[in-house]
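Visitor: Using only what follows, build the 3D model:
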Amino acid sequence: MEVVIMNFKKKASALALCAVLLGTSIAPVSAATHEKIAGANRYETAAMIADKMGDYETAILVNSDKSLADGLSASSLAGKENAPILLTSKDNLPAATEKRLEKVKKVYIIGGKKAISEKVEAKLAGKEIIRVEGKDRIATSVEVAKLVKGAGTAGFVVNGFTGEADAMSVAAVAARDKAPIILTDGKTMPIDPDVYLYVIGGEKAVSADLELEVDGERIAGENRYETNAEVIKYFYKKSGTMYFTKGDGLVDALTASSLAKNDGIAFVSKNSDKAVLRNRGSLIQVGGMKQDVLDSVLAGENLEDKGYIRAERPDLMRLKGSNITYEDFYAHAGDVDGKDISDKIQIVGEYDANKMGTYNVTLVVKLSNGKELKQPVVLNIYE
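Guide: Okay, here's the model as predicted:
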């Protein structure tokens, strides 16, 4: 009997794949509004993000001129303090940044004086200044972790030298969950954490031995775009809004982390897989990008409203006699204004939950403007 079930599952999966592929061509066009947050440079973009956050009394200051070394771990602190991350150069505080710091009472400077000099610090006279620094980027991440200790229940382990993209993939999650990002050399832990740890990136970045040592859960793909997609699938399944940035210009992902913490940030390039962006209500671009990259993101999108329907589990297997609902497909839907209307999703099509077989059905939701959105899915009943 076991063999029969295994063969059935293989057959069901094959049929499901065909159905999903076919569904791609007959499914309605994805609907998503497109917004843009982009200044003339990285400093202005960070400042515009701060404006979107509204009132704040605390800010995080990071130097991103040459690398994101010190800033890689800053997002968790930004989440804890509900603070924007603003950018500076070593010796000069850009006008856009200085303006956003006028009314704040507290500023965390991430990194030592070789990263952000006393000259910049002097321009912040009258404010409470807290400089967070270690002897190197790894030690700095430990100091940040100490500041957010107890705020969150999880944290992230990345390679501090080759894993900048991995750190930025979880920056929004770290801000949302106040979860420290611990930089490592990929082989040893610089701190004994008291939170559950996720290992971000493949074994070339963080060794299997280190993963075993921290007893963590690895989230990884073959490259930065795939790893980023896996992070989104894991932490932002229900998000109707998705921010997106250039995958080769990571600073925008850092500065957007506080604003995008409840929605997630996707990395894009012209040829990257855009699947995680599809069927979202809003796509929000952060930072400038080439037109061909933007075109690849918005291809096939209907920008008229925010209505969407999405099934995270389009190939569902259930035991005979099970009660089947839209929730089993991990389905979510939003109205034209982006409001969650998942509870209005219906399963349309003939199937018998008491009879073994593979059934092609459709998830359907009706929007307030009368339009119906459909998502083809496959239901496999086995015994």
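
Visitor: C-alpha from now on. contacts and neighbour counts both.
Guide: Fine.

Visitor: now for this protein, which residue lies nearest the mean position of the chain?
Guide: By Cα atoms, centre = their mean, the chain has its centre lying nearest to residue 264, at 3.1 Å.

Visitor: What's the separation between that one and residue 308?
Guide: Remark: distance between residue 264 and residue 308 (Cα to Cα, to the nearest Å) = 17 Å.

Visitor: Please generate a structure for the following sequence too, so the two can be compared:
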Amino acid sequence: MNKRKIIASFILSAVCASTVNFASTKTVSAATARLGGQDRYETSTKISQDGWTTSEYVVLASGQGYADALCAAPIASRHSAPILLTPSNNLDQNVKSEITRLKATHVIEIGGTGSISTNVENELKSMGLSVQRLGGADRYETSVKVAKALGTPNKVVVTSGQGYADALSIAPIAAKQGMEILLTSDMGIPDTVKDYIQDNQSSIVDTYVVGGTAVIPDSTISGLSNPIRISGDDRYETNVNVLDHFKASIDMNNVYIARGGGSAGNEFADALSASALAAKNNSSVVLTDDDINTNANTQKFIEDNVDSSANIVAVGGQASVADSVLEHMELTVIVKSANNRLQAIADSTSDSNEKDAVEQIIDNLNNSISNKLDNADEVLSDFQSNMEKTQQILQKLSDAERTNLQNKINADTTLMQYLDQLNQIAKEYFPTDTE
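Guide: From the prediction side, this is the model:
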């Protein structure tokens, strides 16, 4: 049997003793999509087009450096505006066209002239736009300028200004909940930020400190109002812990997947643009890298919290979020959903042999997504091994037990839809038959 047929038949043989022909069904699994352009600037316009028909305000941030841009999401949310990116010295033409499409009349620039030059500002003004700059002498003062523009604080975020991942993990949540994002350094809270906090001490109830002690030492946060630290061993675990902390208030029906790091230093751009859209939809931005398998915490969060009806949206092109990462997330959600239905069957039976068989099948389905999707030999080997184990499990059942189990599975139309979707995805692993 060729590779494609082996893999395509595995899902069916994993739960049925004989061949079952599924009719085409309406997809009930997680839907995947991509918002990406030729570069970070066009990607920001694609995100804007997905979320906004018109917008009076546009927030403009640098696509070349994250320093001033990290605090942009809350002010964008305040004005129900998208975040568009631009090079420092000239207004990107895709962005210019998007501002026109939105029929915007006001632009808020984040950062000083080192982030967005006067050339860009003058071009915006020549378009008849009202331009407001929120920028300070450095990234820390810029975060204070943005915070002051948001009004009296109630809850604030303090996070590192020396890296972008932690700030972007909290950005959509801070934006949705109206929390200012204040930047600090590993040397201590800068005076401008400290003064702002002290001036507003009476109104600040909670301070969310995002990041570990390596970037924000305990000694620097002792004077903050009710400091609540959220951190992890790396940026991905911190991202998951942030989402887990606030998940009761997050709508997981839309999940935006963005690159969380890289060697170029500009990988912040897509997650920054997505933060405004995620806030608008009360959703989350999940950070990932080239291989979700290396981020066990991310995969578990997706498995535990993303339902089968969710839209999983990759932000950026293939270089930012590879298809294999998106496919693995989709498979994780579908397998979890199928296994939940199978577990219900196991829980409803009094036959110990049948219960044991279903629970072993669940384990086998979990194993079916344990390998990298882009490693054909490993995927094939894993599927073959689990198919053999499943057949052994089913052979232990009597004919009556096997028939009874198959009838229960066939009667669960939702489960059958999941299995059909899994089978279709399995076929797509190998677009051509290979002997």
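
Visitor: Quick check: the aligned residue for the residue nearest to the centre of the first structure in the second structure?
Guide: The alignment partner of residue 264 of the first structure in the second structure, by TM-score structural alignment, is residue 284.

Visitor: give me the element the equivalent of residue 323 of the second structure over in the first structure is part of.
Guide: Under the alignment (TM-score structural alignment), residue 323 of the second structure pairs with residue 294 in the first structure. If you go by DSSP states H and E, residue 294 of the first structure is part of helix 291-298.

Visitor: buried ones in that helix?
Guide: Neighbour-count burial for helix 291-298 of the first structure flags 293, 294, 296, 297, 298 (criterion: 16 or more other Cα atoms under 10 Å).

Visitor: Mind reading off the mean deviation between that helix and the second structure?
Guide: With mean Cα distance after the TM-score superposition for the first structure, helix 291-298 of the first structure departs from the second structure by a mean of 4.4 Å once superposed.

Visitor: Output the contacting helices and strands for the longest helix belonging to the first structure.
Guide: In the first structure, with assignment by DSSP state H, the single longest helix is helix 2-26. When contacts are defined as 3 or more Cα pairs under 8 Å, 6 or more residues apart in numbering; DSSP states H and E, helix 2-26 of the first structure packs onto strand 315-319, strand 357-366, strand 372-382.

Visitor: how about TSV for these, with distance to residue 157 of the first structure and mean neighbour count added?
Guide: Output for those, formatted as TSV (distance: least, Cα to Cα, whole Å; neighbours: other Cα atoms under 10 Å):
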stretch	distance to residue 157 of the first structure	mean neighbour count
strand 315-319	32	18
strand 357-366	38	21
strand 372-382	36	22
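
Visitor: quick one: the helices in the stretch 101-250 of the second structure?
Guide: 118-126, 139-149, 165-177, 191-199, 235-246 (DSSP state H, counting those that start in this stretch).

Visitor: what stretch of the first structure lies opposite the second one in the alignment?
Guide: The counterpart of helix 139-149 of the second structure in the first structure, using TM-score structural alignment, spans residues 137-147.

Visitor: Over in the first structure, find the residue span stretch 69-89 of the second structure aligns onto.
Guide: Stretch 69-89 of the second structure lines up with residues 71-91 of the first structure when matched by TM-score structural alignment.

Visitor: Could you tell me the end-to-end distance of that stretch?
Guide: End-to-end for stretch 71-91 of the first structure, by Cα to Cα: 17 Å.

Visitor: for the helices of the stretch 101-250 of the second structure, which one ends up most surrounded?
Guide: Mean neighbours per residue, mean count of other Cα atoms under 10 Å, is largest over the helices of the stretch 101-250 of the second structure for helix 165-177, with a mean of 27.

Visitor: whereabouts in the first structure does that helix align?
Guide: Under the criterion TM-score structural alignment, helix 165-177 of the second structure matches residues 165-177.

Visitor: Figure out how far that stretch is from the centre of its chain.
Guide: 7 Å (Cα atoms, centre = their mean, to the nearest Å).

Visitor: got it, and stretch 35-46 of the second structure?
Guide: The answer for stretch 35-46 of the second structure is 17 Å, by Cα atoms, centre = their mean.

Visitor: In the first structure, what range does that stretch match?
Guide: Going by TM-score structural alignment, stretch 35-46 of the second structure sits over residues 37-48 in the first structure.
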